[in-house]
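In: dropping a prediction and its sequence here:
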Amino acid sequence: MFFSSQFEPKGKTALIVGSSQGLGAEIALKLYEQECSVILVARTASKLKAQVERIVSTVGKKDNTEIYYISSDVSNYKAAQDMWDEVFHKRGQDPDFIFCCAGSAVPKLFIDITEKDINDGIDINFKTAYNVCHTAYKTISKVHSNKESHEYKKRTIVLFSSVISVFPFIGYGQYGPMKAALLNFSIILRQELKPFNFRVATVIAGNFQSEGYDVEQQTKPEITKVIEGPSHAMPASECAQIILKNLNRGVDTIYTDLIGWFVGCFYLGLAPRNWYIVQIFVSLLLLIIGPIVGWSMDRDIKKYYQQHKLSATVTEQAENSDLTTTSTKKS
């Protein structure tokens, strides 16, 4: 629905979680450039401070427009509550836009994923957004308890999922399930918060250049690269511009590239449509060719494991070696 809602940042306030680098930082810059006050939130204070300085030096100091940061690990629920307490009660602000940009992928084969990888995947890719939205809604409900639901001002929540959530494949077992959970969460959140004048938009992001993207390449399995194929990572600033442009058009399921939109047709469900009629025809086509795509991926994966030693075998040998060493020491 292109004209159901507009996005007008000037004179408003945006809180951006995951804005110490990458896409979140570029969104902060572009919003501040449009005279929207921005609150940058992430875990590392030094990175946040550097981004605030970069933004101000890039676009210049804006009159009557604030920019500051809050260092907080909002994957911790209490920390998320404290963050909103500072924004609402200490700063006296009531953000119009909430961007949940935090995300971190550790591409590995399932056997190689560590306990830390699992916990980080859940914390960064899901709990951060969930905690921020839940504590925000409870705080707003308390602050405006004297109002009827239709009297709430218009607010927008933007959740950041991934193409992997709609087209999952080998190597993203630590990341994909959490981003898929966010997509599911966005539908439920939209249903519950719409009566209170909340708009909930979801970004199905493709590859974009960032520090995180460079780190991903260090652990990404070869079979993952084969299935992904040649992938162009667009500049984060360009990706941010696409997102804000689509928000302004009233789009609530935002794809950052054409391939993302195409594979997104594999998953439509209850999510808002983007190019509704075209998506229906493409999804019908994918119903036919989907099994062929799946067969091709399975063939490549089987071939990969035939040509490479299984990580499980290597791990098992290492564990046996450790047991032998321990037994020798005890003797």
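Out: Nice, thanks for sending it over.
In: contacts, neighbours, all on C-alpha from now
Out: OK.
In: where do the helices sit along the stretch 101-250 of the chain?
Out: 115-122, 128-143, 176-193, 211-219, 222-228, 236-249 (DSSP state H, counting those that start in this stretch).
In: so where does Gln279 fall, helix or strand?
Out: Following DSSP states H and E, one finds Gln279 within helix 276-307.
In: let me know the next secondary structure element after that helix.
Out: helix 311-330.
In: packing partners for that following helix?
Out: Packing contacts for helix 311-330, counted by 3 or more Cα pairs under 8 Å, 6 or more residues apart in numbering; DSSP states H and E, involve no helix or strand.
In: one more structure, for comparison:
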Amino acid sequence: MKYALEDQIVLITGGSQGLGKQFAQKYLNETVRSKIIVVSRSANKLQDAIRDIGGYPKKLQKSTDIDEQNNRIWYLPCDLSIPESVNEMFENLFECKLIPTQVLACAGGATPKLVADCTGKELEIGVKNNYLTALYVSHKVSQLLPRCHLVLFSSEAAFFPFIGYAQYAPMKIAVKSLAFILRQELPDARVSCIYPGNFLSEGYAVEETTKPSITKEIEGSSAAISCAECCNRIVWWLEKGYDDITSDFIGWILMSLDMGLNKHNNNSFLWILQLILGVIGNLFIVPIYMVFLSWDIRKWHKKQQTKRGKK
């Protein structure tokens, strides 16, 4: 199934900010016939997002005239972590005869903290926003749209989870697993899984305010790319026919190490080379790196204990 921006009916979850908003802008500005439906919990944020990208915000309702001249984008408030709300959303789409050919499940976000420092509510939000939203949308796609292109958004953290991302990374690993399973269950669909690294967005700015210093140290000093650049890279790889996509070279290396000898059903760039790198890396490089990483984490914990002892 070939990926294209034009002549699509695209449903974008998490469409009020970040990559979801960026994809909505790309479809709106670079096509003339595609129709776009953006979804998130907040109607106000969706309206603002559509205005920001040059559209006229109009809520999708069962009475909506989709043939109205000069209107190709609609918003639909929905809590995607509630299955009944997702059911109602798809009922609205079918009632309006807006049957998606592409579904981009972009909803999600992290609150980087030590797990002990997270509130119960923050942990619950992590599960809801980063996994249940993708799961419930995928559930309806598998029931109603068995021939569409489903694009799930995981994270580079799914390949290498580490300290500070307990509220986030396990759910992104689950999304990766979900993509592999759906490829087996939906032979007539195309299921892609995206693993972005750091990119500049509203969510990224908030994450930096809670991120532990050891998490920043492990991530390194590489600058986050722009949201537009991240979107463009993803589109470029999708158009080339790949379905397991990272947004930078580090992500590609981490995917290689995660694969090891288990290709499973990855459809990524130079996957044979990734298998070789994964075997060599896991035998000779990763064990040495993990020794130094464990040492750094122990030092960080000792510093935190010293700080607490001085208070």
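Out: Ah, there it is. Please read all numbers here as calculations on a predicted model, not as lab measurements.
In: apart from its chain neighbours, what residue comes closest to the residue nearest in space to the middle of the second structure?
Out: Centroid-nearest residue in the second structure: Phe153, 2.6 Å away (criterion: Cα atoms, centre = their mean). Residue nearest to Phe153 of the second structure in three dimensions, not counting chain neighbours: Ile194, with 4.8 Å by Cα to Cα, 6 or more residues apart in numbering.
In: now for the counterpart of that neighbour in the first structure, how many residues are close by?
Out: If you follow Ile194 of the second structure across to the first structure using TM-score structural alignment, you land on Val203. Neighbours of Val203 of the first structure under the rule other Cα atoms under 10 Å: 23.
In: what sits against the aligned partner of Pro170 of the second structure in the first structure?
Out: Counting by TM-score structural alignment, Pro170 of the second structure lines up with Pro177 in the first structure. Listed by Cα atoms under 8 Å, 6 or more residues apart in numbering, the contact set of Pro177 of the first structure reads Ser165.
In: ok, now how distant is Pro177 of the first structure from Pro168 of the first structure?
Out: 8 Å (Cα to Cα, to the nearest Å).
In: and for Ser75 of the first structure?
Out: Ser75 of the first structure is 24 Å from Pro168 of the first structure, by Cα to Cα.
In: then Ser141 of the first structure?
Out: 36 Å.
In: sorry, back to before: which one of the helices of the stretch 101-250 of the first structure lies closest to Val38 of the first structure?
Out: helix 236-249 (14.5 Å; Cα to Cα).
In: what's the mean distance for the helix or strand following that closest one versus the second structure?
Out: Moving toward the C-terminus from helix 236-249 of the first structure, the next helix or strand (DSSP H and E) is strand 253-255. By mean Cα distance after the TM-score superposition for the first structure, the fitted strand 253-255 of the first structure averages 0.4 Å away from its aligned residues in the second structure.
In: packing partners of strand 253-255 of the first structure?
Out: So strand 253-255 of the first structure, by 3+ Cα pairs under 8 Å, 6+ apart, packs with strand 198-205, helix 236-249.
In: winner for burial among those?
Out: Sort those by mean neighbour count, taking mean count of other Cα atoms under 10 Å, and strand 198-205 sits at the top with a mean of 23.
In: still on that earlier bit, tell me how far the match of Pro170 of the second structure lies from Lys142 of the first structure.
Out: The value you get for Pro177 of the first structure to Lys142 of the first structure, if Cα to Cα is used, is 33 Å.
In: ditto for Phe160 of the first structure
Out: Taken as Cα to Cα, the span from Phe160 of the first structure to Lys142 of the first structure is 26 Å.
In: re the thing from before, just the buried residues of the helix holding Gln279 of the first structure, please?
Out: Neighbour counts over helix 276-307 of the first structure (16 or more other Cα atoms under 10 Å) mark 279, 283, 286, 297, 301 as buried.
In: what do we get in the second structure for the third one?
Out: For Leu286 of the first structure, the aligned position in the second structure is occupied by Gly281, per TM-score structural alignment.
In: hang on, isn't that match packed against Leu257?
Out: Yes. Assessed by Cα atoms under 8 Å, Gly281 of the second structure is found in contact with Leu257 at 6.4 Å.
In: residues contacting the aligned partner of Val235 of the second structure in the first structure?
Out: Aligned counterpart of Val235 of the second structure in the first structure: Leu244 (TM-score structural alignment). Leu244 of the first structure sits next to 7, 27 when contact means Cα under 8 Å, 6+ apart.
In: swap in Lys179 of the first structure?
Out: Going by Cα under 8 Å, 6+ apart, Lys179 of the first structure touches 125-126, 160-162, 164-165.
In: quick check: the gap between the match of Val235 of the second structure and Gln6 of the first structure.
Out: 10 Å.
In: for the helices and strands packed on strand 253-255 of the first structure, give me TSV that also has distance to Arg273 of the first structure.
Out: Shown next, in TSV, are those (distance: least, Cα to Cα, whole Å):
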stretch	distance to Arg273 of the first structure
strand 198-205	11
helix 236-249	13
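In: now do the same for Gly11 of the first structure: its match in the second structure.
Out: In the second structure, Gly11 of the first structure lands on Asp7 (TM-score structural alignment).
In: one more: Val56 of the first structure?
Out: Match for Val56 of the first structure (TM-score structural alignment): Gly54.
In: and the aligned partner of Tyr137 of the first structure in the second structure, what does it touch?
Out: Mapped onto the second structure by TM-score structural alignment, Tyr137 of the first structure lines up with Ser142. Ser142 of the second structure is in contact with Leu186, counting by Cα under 8 Å, 6+ apart.
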